[in-house]
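Engineer: sequence and predicted structure are below.
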Amino acid sequence: MDIDISIVLMTLVNFFILVLILKHFFWEKIQLTIEERQNYVDEKLIKADEDSQKAKMYLLENQRILQSAKEEGKKITEKQKEKGNKIYQEIIDNANEEAKSLLERAKVEIQREKEKAEYEVKKQAVDLAVQLSIKALEENMDESKHRQLIGDFITKVGM
């Protein structure tokens, strides 16, 4: 294969002429377009970095808010638990006081009933003694009759 130098030279000359024509008419436009494109890409990269920083900042802020909400929730839960325990204790205390009050009233009522029963027994004993005295005065009694009346009296009194 033979290489023809004239063809190679002509091709090189044509290439350089083409490059000169392209450089003269299109080089600046191509350069401007490339620069615009490079600026556009740089702006998008900067904006992406800014957006990434904002997203990280928002993520940290959201985590802080979430943690704060969790702590506030714990505080509210603890307050409600304490309030519930306080109410529970108040109910228990009130129930104990009511039970003590009922017990005291029952004791007072029992004491009254006891005193009333004792009064009735004494009253009956006095009535029986009066009746016995009346019978003893009405009758002439000898000692056996007198003992019999006392025996009847003791039987009626229940001693």
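Structural biologist: Perfect, I can see it now.
Engineer: when you work out contacts or count neighbours from here on, use the C-alpha atoms and nothing else.
Structural biologist: Fine.
Engineer: tell me what the top helix by length along the chain is packed against?
Structural biologist: Among all segments of the chain classified by DSSP state H, the helix with the greatest residue count is helix 27-138. On a contact count with 3 or more CA pairs under 8 Å, 6 or more residues apart in numbering; DSSP states H and E, helix 27-138 meets helix 143-157.
Engineer: take this one as well and set it beside the first:
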Amino acid sequence: MQISLPQIIAAIVNFFVLLAILKVFLYKPVFNMLEARKAEIDQNLSEAERAREEAGELKRQYEVELKEANTKAQAIINEATELGEKNRTDLIAEARAEITRLNERAKADIARETEQAAQRLKAEVANIAIDAAESVLKREVSQAEHEQVLDQFIAEEISAGIAK
């Protein structure tokens, strides 16, 4: 087998034609596909990084909002506690005032009832004295009878006062 120059030139030309055909139909689409894939991967990575940063920012915002909510909740609890304490104090003061009013009214009622009882007793004593005087005037009474009537009158008044 002999190698001739036209065969070598034909082989070289065939090689370059094959190289040109491969470059046009194989390498360019494969490289374009690889470039597109690389661009897609870069885009996905940048989107993932942006999403991670957004998630970090959202987390920081949620932490701030959570702290604010906890602060507000504690303030509301403190305010409710203070309001409850104030209401309790007010209720105690009102109850004490009501007890004082009731106590004063009871004292006034007792004084009025005592006064009325004293007036009834005076009227009753006067009636009894008049009745006793009538019975004494109807007859002559000796000193002993007078003392006996007086003792009887006092005993009747005491027993009547106890019975009431």
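Structural biologist: Done, it's in. No experiment lies behind these values; they were computed from the predicted model shown.
Engineer: can you calculate the TM-score here?
Structural biologist: Remark: TM-score between the superposed chains equals 0.72 [TM-score structural alignment, normalised by the length of the first structure]; 147 aligned residues with a CA RMSD of 3.0 Å.
Engineer: that older thread, and the longest helix of the first structure, how far out from the chain middle?
Structural biologist: Centroid separation for helix 27-138 of the first structure versus its chain: 7 Å, with CA atoms, centre = their mean, to the nearest Å.
Engineer: that one vs the second structure, average offset?
Structural biologist: Averaged over the aligned pairs, helix 27-138 of the first structure sits 2.2 Å from the second structure after superposition, using mean CA distance after the TM-score superposition for the first structure.
Engineer: angle of that helix against helix 143-157?
Structural biologist: Counting by axes from the mean of the first three to the mean of the last three CA atoms, to 10 degrees, helix 27-138 of the first structure points 170 degrees away from the direction of helix 143-157.
Engineer: Gly84 of the second structure -> the first structure?
Structural biologist: In the first structure, the residue matched to Gly84 of the second structure (TM-score structural alignment) is Gly84.
Engineer: just give me the neighbour total for that match.
Structural biologist: When neighbours are defined as other CA atoms under 10 Å, Gly84 of the first structure has 12 of them.
Engineer: what of the one 10 residues further on?
Structural biologist: For Asn94 of the first structure, the count of nearby residues is 12 (other CA under 10 Å).
Engineer: same question for the one 10 residues further on.
Structural biologist: Glu104 of the first structure is flanked by 12 other residues according to other CA under 10 Å.
Engineer: Phe153 of the first structure too?
Structural biologist: Phe153 of the first structure is surrounded by 17 other residues when neighbours are defined as other CA under 10 Å.
Engineer: from Leu128 of the first structure, how far off is it?
Structural biologist: Computed as CA to CA, to the nearest Å, the Phe153 of the first structure to Leu128 of the first structure distance reads 7 Å.
Engineer: anything in contact with each of those two?
Structural biologist: Shared between the contact lists of Phe153 of the first structure and Leu128 (criterion: CA atoms under 8 Å, 6 or more residues apart in numbering) there are no residues.
Engineer: ok, now how distant is Leu45 of the first structure from Lys56 of the first structure?
Structural biologist: Taking CA to CA as the criterion, Leu45 of the first structure is separated from Lys56 of the first structure by 16 Å.
Engineer: right, I'll leave it there.
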